[in-house]
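Enquirer: sequence and predicted structure below; questions after.
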Amino acid sequence: MWIFFSTLFLFFFTIITTFLAILTASTSQALHPDELNALGEIATTLGIKRLNLSDGDPCFSRTLNIGFVSDEMKNTIACDCSFNNNMTCHITELILMSISLSGKLPPELAKLQYLQNITLVRNYLSGTIPVEWASMPYITSIKLSANNLSGPLPTWLQNFKNLKILGIEGNQFSGTIPDELGNLTNLTKLHLASNKFIGRLPVTLARLVNLEEFWISDNNFNGTIPGYIGTWSRLQKLFLHASGLKGPLPEAVARLENLVDLRISDTTGINFFPNISSKVIATLILRNVGLSGSVPSYIWNMSKLNRLDLSFNKLTGELQEVQQAPPHTYLTNNMLSGNVESASVYLHSKSVIDLSYNNFSWSSSCRDKSNINTYRSSYLQNSLLLPCAGPTNCSKYQRSLHINCGGGNVQIKTSSGKITYQADNSTTGAATNHHLENWGISNTGDFTDDTSHDDTYIISTNLTPSGDYPDLYKTARRSPLSLVYYAFCLENGAYNVKLHFVEIQFLDEELNSRLGRRIFDVYVQGELFLRDFNIKEEANGTLKPVVKVAKAVNVTDHTLEIRLYWAGKGTVLFPKRGNYGPLISAISLCHSKNTSPMPMEKTKYTYYPLIFGVTGALVAIILLALGLYAQKRCRGDTNMRERDLRAQCLQTVWFTWRQLQAATNNFDQANKLGEGGFGSVFKGELTDGTIVAVKQLSSKSRQGNREFVNEIGMISGLNHPNLVKLYGCCVEKNQLLLVYEYMENNSLALVLSEKSSPKLDWAARKKISVGIARGLEFLHEGSMIKMVHRDIKTTNVLLDGNLNAKISDFGLARLREEEHTQITTKIAGTMGYMAPEYVLWGQLTEKADVYSFGVVAMEIVSGKSNTTPRGSADHVSLINWALMLQQKGYILEIVDPTLEGDFNSKEAVRMINVALVCTNSSPSLRPTMSEVVQMLEGVIEIAQVMADPGLYGDDWSMSKLKDNDTHGSSSMSGVTDQTTMTMKFSVSGSDLYPESVISNSTVEFPSSSV
């Protein structure tokens, strides 16, 4: 018994002694007072309002308890209390993730001199990386991914000699990668993806031999993939999705033996399949990189390979000998062939395999498998669409189709009646081909990157989207990579395709997802319709519908196809790491001559009684029409015009004359914005408070009528942030009216003429120039209907309240026939802006717009109009003046003196050089507008500008033409031996906001200081 009590006593004595020792040690340890004060300052800068440090020493329990955040994020402020013989504590880790911090990066962190780990991932922090951080000696990890940080990457980062992890993915950092980054030789992870970096990767990065992860996707780098990456023997993950780098893939990179994850997509130059040496590779993505030839046999023997994506290439060969495939295998959009139906990979595979868009042969007895997508996988015409779906004979040919993507049946009421959008809520997978009676979907891609098991290809919201039909936008179908909708029982003809979008996943109300960017491309009938489409940006917010219309889409084989494709750009981090590819809410197809939503029956027999009856009825109708012709002749033109317009099934609102009369207060002169070439423009306010500009075209001009129809046809199908938005039109009471968005700051010409405010600083001028270039890029290359504007000038560039540039006046636009030069016998444009080849020979291509843009860009830089000044034979135009200054070495003297020297000289020189290259007299030497955008943004180098006025427009022949331009129009005969060409020069200013800007005004150019 005594032994028992002695043992018990010793046990309790030990416990109590240990507790007292811990208590004494704990109470004797304290956080350094400077760091305690710094914590309060840091909390203020970060925007933390609930950090309470008044309850005692935050290092009492070695970690600061952040009670207001989710425990699953493992947020903490950790202390190390081993200093000064365990008497002093210092903060070593600051981890605050996904708690909606909306402040700046705190310079006060530099006061935590023992800090090793800074993690502020997935917040809403803005600004740059503070230079004060350079003084922290022990930093090993900086993770700032998924914020709104900007500016160049600081060169002083090289001070962090111990840095192992640098993660700044998913921000707005820009500029080139500094050479000094190569001095961080201890780096193991370098994550730079989803920023705005440009230029070539510096050769100094070759020193980073300890790198294990290198992520640079979704940037604007140029050059080829560096060979020195092959010297990083420890590299495990290499991500190059849409990085801007081009192939080939260096052999040394392919030979890296520790590669686990290699992802390269959406580039060119990787023409031959690399010889991958790694035996541990789990993910191999070589998508849309230009691969040709056959798939090497060793690929199918990689035991660790889990995901293989070789889609959207030019691979050939057969798969008969393939015994097994990786669990996720994507071979879509290649030229693979052979009879894969009897191969083991097809018969017995449990893998998800996408074989769509290939040239395989199938028997009539083959059937779809739920894990294998065979859509359009056959070269045979009679089974091209669904080779293994069984009979797909159409009992009816449809003239319209409406789909509620991701949702059930929805019925909406329109002015023309009720329309039912069919349900599209079936379950799909990573390689799915699901079809109904006359339409279907084909999906490619998986969600394995987000490590979640509850992902779905359909998403929904409990919130109510704005607009007239919110029920149509509460659900959406999405895809990680490629989503195809196809209709296969359509009557042949031209269709108008409406694509309905709304962003319901990245919500503005949630800071941690507000920064999400969903960017994808859209193809209609195989033609690029939308490039780099961003729903949220287009709608200017979330839960706001956007409708895109592809007009006159030709259907010749009863089949229409819409593809949405993720091209490697945009978010992969918000609200968590994963795939955020294309998303669509609804689709509507309408035959351009459709008069009824009911389908047309497919007939196989001839019914003579019916034919005779219909013929008799038609004869009666014709006779009746002839009898009424004289009575209705005076109204015929108006009715025909209205029928022509409505037959186009345009995506516009049809306003009544009474609505617009009320909006403009009976077209009160007090609301008149100006007089245009085709009529007047009035400011109006609709019943919902929307301010609009109403363009009232003159009904007396037959040409005005034709231009009205032309402009409606062009604008209604176009929607871009840098094009003036058309709200609708009115054809009533012999009136022709267009309703546009109202532009608060009127025209660029008016602002540059200093006749209105605001004044343009340099940043605004650069923003306007890039905006105009992007608008033209869309017209030339991005829209489904390619067109040349023909009349780009400062009066046709309008500015909204935020000085965003928007191109107006498509009344003179001509459709651009692909790969063909247009020769026109009627020249329409404005003197001083027209390209010489257009004026002299009527040669019209998109390069004519490029020339006009060059003139406008020079006007923006100089603040002057490109007109011939009086009393100076030396200065024919702005372009010649700039060339003269360039020859003398004083190019910056052309910059608008009202800026008073407050401008970025490097950017000014770049813009002037872009203007000079654009106005080269040879169209073939002018860049495309997409190249112009990249030049202005510094992404690519500007072609060498030859300082020879003879190579640029306006001097060699335009001066003679200008001498003849005395009344706003002139004619020129004998331009060629056999052609007489009439020239029409517009002097009306802007046809939308024609506010007293005279295009033939005289401007004196100052003499050079030379």
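Expert: Received it, and whenever you're ready, just let me know what you need. Numbering: from 1, shown residues only.

Enquirer: could you use CA atoms for every contact and neighbour count after this?
Expert: Fine.

Enquirer: shouldn't Thr475 be in contact with Ser460?
Expert: Yes. Assessed by CA atoms under 8 Å, Thr475 is found in contact with Ser460 at 4.2 Å.

Enquirer: okay, these two: which has more neighbours?
Expert: Neighbours per residue (other CA atoms under 10 Å) separate Thr475 from Ser460, with Thr475 holding more: 27 against 15.

Enquirer: ok, now which ones touch that one?
Expert: 404-407, 458-461, 585 (CA atoms under 8 Å, 6 or more residues apart in numbering).

Enquirer: assign Lys413 to helix, strand or coil.
Expert: strand (DSSP: H, G, I helix; E, B strand; the rest coil).

Enquirer: residues near the closest residue to it other than its chain neighbours, how many?
Expert: Sequence neighbours aside, Ile419 is the residue nearest to Lys413 in space, at 6.4 Å (criterion: CA to CA, 6 or more residues apart in numbering). By other CA under 10 Å, the residues close to Ile419 number 14.

Enquirer: so how far is Ala476 from Ile419?
Expert: With distances taken as CA to CA, to the nearest Å, Ile419 is found 19 Å from Ala476.

Enquirer: likewise for Val861?
Expert: For Val861 relative to Ala476 (CA to CA), the value is 45 Å.

Enquirer: give me the more crowded residue out of these two.
Expert: Ala476 (27 against 24).

Enquirer: that one contacts Ile403, correct?
Expert: No. Using CA under 8 Å, Ala476 is not in contact with Ile403; the gap is 10.7 Å.

Enquirer: scan the contacts of Thr475 and report the most crowded one.
Expert: Cys405 (30 neighbours).

Enquirer: and the comparison structure, right after this:
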Amino acid sequence: MKKRCSSSGGGGHGSQLLWVVIAWSWIAADRAQAQQAPRTDPVEVAALNAILGRWGTKPPTAWNTTGDPCSGTAVDDTDIDNDPVINPGIKCDCSYSNRTVCHITRLNLQQNYLTGPVPSFIGKLTSMQYLSLAINALSGPIPREIGKLTDLRSLALSMNKFVGPLPEEIQTLTKLEQLWASDNEFTGLIPDYFGIFSDLEILKLQGNNFDGPIPASLSNLSKISSLRIGDLTSGTSSMDFVSNMTSLNVLILRNCRIYGNLTAMNFSQLLTLTYLDLSFNSITGEIPPALLNLSLLDSLFLGSNNLSGNLPDNIGPSLSVMNLVWNNFVVDSSNGRASTRGSDKNSYEPDDANLLGASYYVTSSTRWGVSNTGRFMESPNATNLIYTPFQFNNTLDTKLFQTARMSPSSLRYYGIGLKNGFYDVKLQFAEIFFPDNQTWKSVGRRIFDIYIQGELREKDFDIKKDTNGKSYTVVQRQYNVEVTKNFMEIHLFWAGKGTCCIPFLQGHYGPSISALSVSSYGEEDPGQKKNNTGGGNASNRKISLIVGIVVGVVVLVSLALTGAFVWRQKGKRSELGMEELLSIVGRPDIFSYGEIKSATNNFSPQNILGKGGYGPVYKGKLFDGSMVAVKQLSATSHQGKREFMTEIATISAVQHRNLVKLHGCCIENNTPLLVYEYLENGSLDQAIFGKTNLNLDWSTRFDICVGIARGLAYLHEESSTRIVHRDIKASNVLLDADLNPKISDFGLARHYKDNMTHLSTGVAGTLGYLAPEYAMMGHLTEKADVFAYGIVAMEIIAGRPNFDESLEDDKKYLLGSVWRLHESMETLKILDPNLSEFNEEEVVRVINIILVCTMGQPQQRPSMSKVVSMLTEDIEMTEVDTNMRPSYVPHLQLKSGSDSFFASYSSGSSTQQTSGSQVSSGNNTKSQRETFPLVLSTHSSSEFDEGRR
């Protein structure tokens, strides 16, 4: 028994021992594995060190720089986003490969004043989910390697100096939930691929230089809660894409060229909306009750649209700030700050009321009023007044500039009941918030526009740029202004450029001004006044009318300026011939003859750019260093007063990147002068079939076609009045330094009202570019410009004029050749043989557009906005109907309409306005001839003038 017992006990002990050995082996293995701490992926370590080294940035002391980066605060619960001590900061995920490998998932580098481009090494951090490069001074384009970070949920690029378009590789980041790209210098179209980011909740693009339109694909962003886009420079958009964004909390589409009826929007489904800004668009209709009744809506900005009708009686319980075209709300405000005597001996009255987001007031003398609209998004309680104790080096009036008035959106000053006449307006600025020291705060940019009497005087005005980047330095702008209805308006407008959020989560952007003064010239010509400093007693030229914010001001709605208004009456003098010029809405600056004489070195022959039928064009340099082209109309010129005034009135009333800019004019000494911007690369006709060395490739030619189309679309559909140019041709398209096209020569332009279907008018223009219905019947619509555009685009693609006598008979007339080649399925033979590389699909598309633009019936031709959309593939091509091709008269040959750049540039209108059916062909080059592309009767040829005399 004992033996059995002993034997049995020995077997049980052996089994137990075996299990103990196995258990200990497990424990030992676990301990061994535990002792093997997870290590950061060495590729990511190298990439991180390279990135920080490139930017000269050292990791914080909280990092384990002697060991593995994925340790300490990188793996514990520390909040690196809100701890300034841990900056730069990373977070890691060490759950990979059975907890032996760590990957960097979060990198925060914001507010480190990093400079230079983003290294391509960033693409090595492939497990990154949150990347913040915001609030630095990084520059250059975003590297394409960013597309390798396919796990990214949040990408913050805001408040830097990034340039160029957003790379296409970003479309691979399909998990994005937040994209912050505001306050940079990005350009190009807003990417259509944003529509594939189905999880996107925040998209901020304002404060850049993007082109429109807003892509319709954004309608796929059903989860988005904050969408901010502003200041699009081209294109038009509807609001249809907003319909599916039912999670919206903040929607800002400010100055985005949006059109459409507001009542078409179903606001009742935007139940979470708290902030809506659709200011400065072209929205029509009434304000729907569903919008004002949104229960969470706090701020509503619909100013500067085309809204009409009555306001609904009831508004939602949360709505506290509202701007509807002008202003609302009545409050009282007064102040007692003493006036300041300036070094110019004028008394500047204070304006130091901290006004609300949409308000207006009038001084107690009812002489001046001010309006302010907008709310600082990141700091709703921010003050509209800023102060500095610093002294200013370039002024004796430091006290005037130590305070400034800001506005988050729009700041207007109104002169009320002023005497009609001419005024000298001086606006004085100083940047007192963004410092000169090399910190992230100094990268702040304040960019706004200046309008006076509705005319854009300064586009993208940047105070610090005018002072070579220095703060606490005074900048002054001086303008000649006409008052015709006892009313003056000075408007400072933030279109969305610059930075919106520097300092972080505070409001210090938008227009800012420190002081202004207004002096009356009476009824005299301010241009003449520049050269006449004598006459009259100074004491008789001033009156003690001080306008501004004074004690006991009544605030009727909300606005303001810290600084001053000064009113002075100066000596009176009149000038014959000025009345009509000064009555033009949006008139340009009036230069004295002495200024132009000095700019052109006394009209030196060495400064002549070229000559044309209406006189020479001179290259000039103004006193501020800017280059101009001065068109001098000769005494024998056939351009009359009407064409001269038409050109000034038309081009002064429109502003577009594809229209030539008229700086001003001079009508002294019976020698009319027009002062244009100087365009380095001359005219399109010289670039295409002249003797220049530009050698335009296909991409450039395509961009030129798009640019011309956009300029015409603006004239026809987007400017304040409908305008038909009437003389679109290659010589009337100028090219700037970057080969951007600008339409010029508005002497024959015609305005007409929206309710008019057409104008019946005497025919004017250039043979070879005239639409059939216009040339035959004087029936003028925008479709005449569409036809001419088709001819110009044809010349761009073919690299030859629309008529070339040196070619065979069946090839002399370009338009006929294009149609014949299209009908014979040989479209690509149209292309300039000098183009060795081209996009065949784009070429065919452009040629098809040319054909529909040159159809014989105007109703068959597309609008220019549709042409733009077809070129950019936003809409499908219109089918080419070969039955609508125009007819030709090959036996009728006249001189070519493709006159040279300088001949066109130097003509007030490059072709003469004629009565009846007379047309000037517009060229002095007798070796070239053209045909007129339409059917004429046998008696018609005698009705056309052979050219400019």
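Expert: Nice, thanks for sending it over. Bear in mind the structure is a predicted one, so any value in this text is a computation, not a measurement.

Enquirer: tell me the helix or strand right after the top helix by length along the second structure.
Expert: Taking DSSP state H as the criterion, the second structure has its longest helix at helix 2-35. Of the helices and strands lying after helix 2-35 of the second structure in sequence (DSSP states H and E), the nearest is strand 39-40.

Enquirer: how close does that following strand sit to the first structure?
Expert: Compared with the first structure after fitting, strand 39-40 of the second structure has a mean deviation of 5.5 Å; criterion: mean CA distance after the TM-score superposition for the first structure.

Enquirer: in what element of secondary structure is the residue nearest to Lys413 of the first structure found?
Expert: Residue-wise, Ile419 of the first structure maps onto strand 417-424 under DSSP H and E.

Enquirer: now the helix or strand just after that strand, how far from the chain's geometric center?
Expert: Remark: after strand 417-424 of the first structure, the chain's next helix or strand is strand 431-435, criterion DSSP H and E. Offset of strand 431-435 of the first structure from its chain centre (CA atoms, centre = their mean, to the nearest Å): 27 Å.

Enquirer: where does strand 431-435 of the first structure end up in the second structure?
Expert: Using TM-score structural alignment, strand 431-435 of the first structure corresponds to residues 358-362 of the second structure.

Enquirer: helix/strand/coil for whatever residue of the second structure lines up with Trp215 of the first structure?
Expert: Aligned by TM-score structural alignment, Trp215 of the first structure pairs with Leu227 of the second structure. With three-state DSSP as the basis, the three-state label of Leu227 of the second structure is strand.

Enquirer: list the buried ones in stretch 152-171 of the first structure?
Expert: By neighbour count on 16 or more other CA atoms under 10 Å, the buried set for stretch 152-171 of the first structure is 152-154, 157-171.

Enquirer: ditto for stretch 637-645 of the second structure
Expert: Applying 16+ other CA under 10 Å to stretch 637-645 of the second structure flags 637-639, 643-645 as buried.

Enquirer: ok, Leu187 of the first structure - contacts?
Expert: By CA under 8 Å, 6+ apart, the neighbours of Leu187 of the first structure are 163-166, 208, 210-211.

Enquirer: do the same with Ile791 of the second structure
Expert: Per CA under 8 Å, 6+ apart, neighbours of Ile791 of the second structure: 729, 768-769, 802, 815, 850, 854.

Enquirer: contacting residues around Asp449 of the second structure?
Expert: 456-461, 492-495, 511.

Enquirer: swap in Ile772 of the first structure?
Expert: Contacts of Ile772 of the first structure (CA under 8 Å, 6+ apart): 722, 797, 805-807, 853.

Enquirer: that older thread, and which of the contacts of Leu187 of the first structure is nearest to Gly889 of the first structure?
Expert: Nearest to Gly889 of the first structure, judged by CA to CA, of those is Leu208 at 42.2 Å.

Enquirer: surely that closest one is in contact with Trp232?
Expert: Yes. Using CA under 8 Å, Leu208 of the first structure is in contact with Trp232, at 7.1 Å.

Enquirer: before we move on, the earlier item: so which of the buried residues of stretch 152-171 of the first structure sit within helices?
Expert: Filtering these for helices - DSSP H - leaves nothing at all.

Enquirer: thinking again about what came up before, any quick ChimeraX command for the buried ones out of the contacts of Asp449 of the second structure?
Expert: Restricted to buried positions by 16+ other CA under 10 Å, the ChimeraX selection for the contacts of Asp449 of the second structure reads:
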select :456,457,460,461,492,493,494,495,511
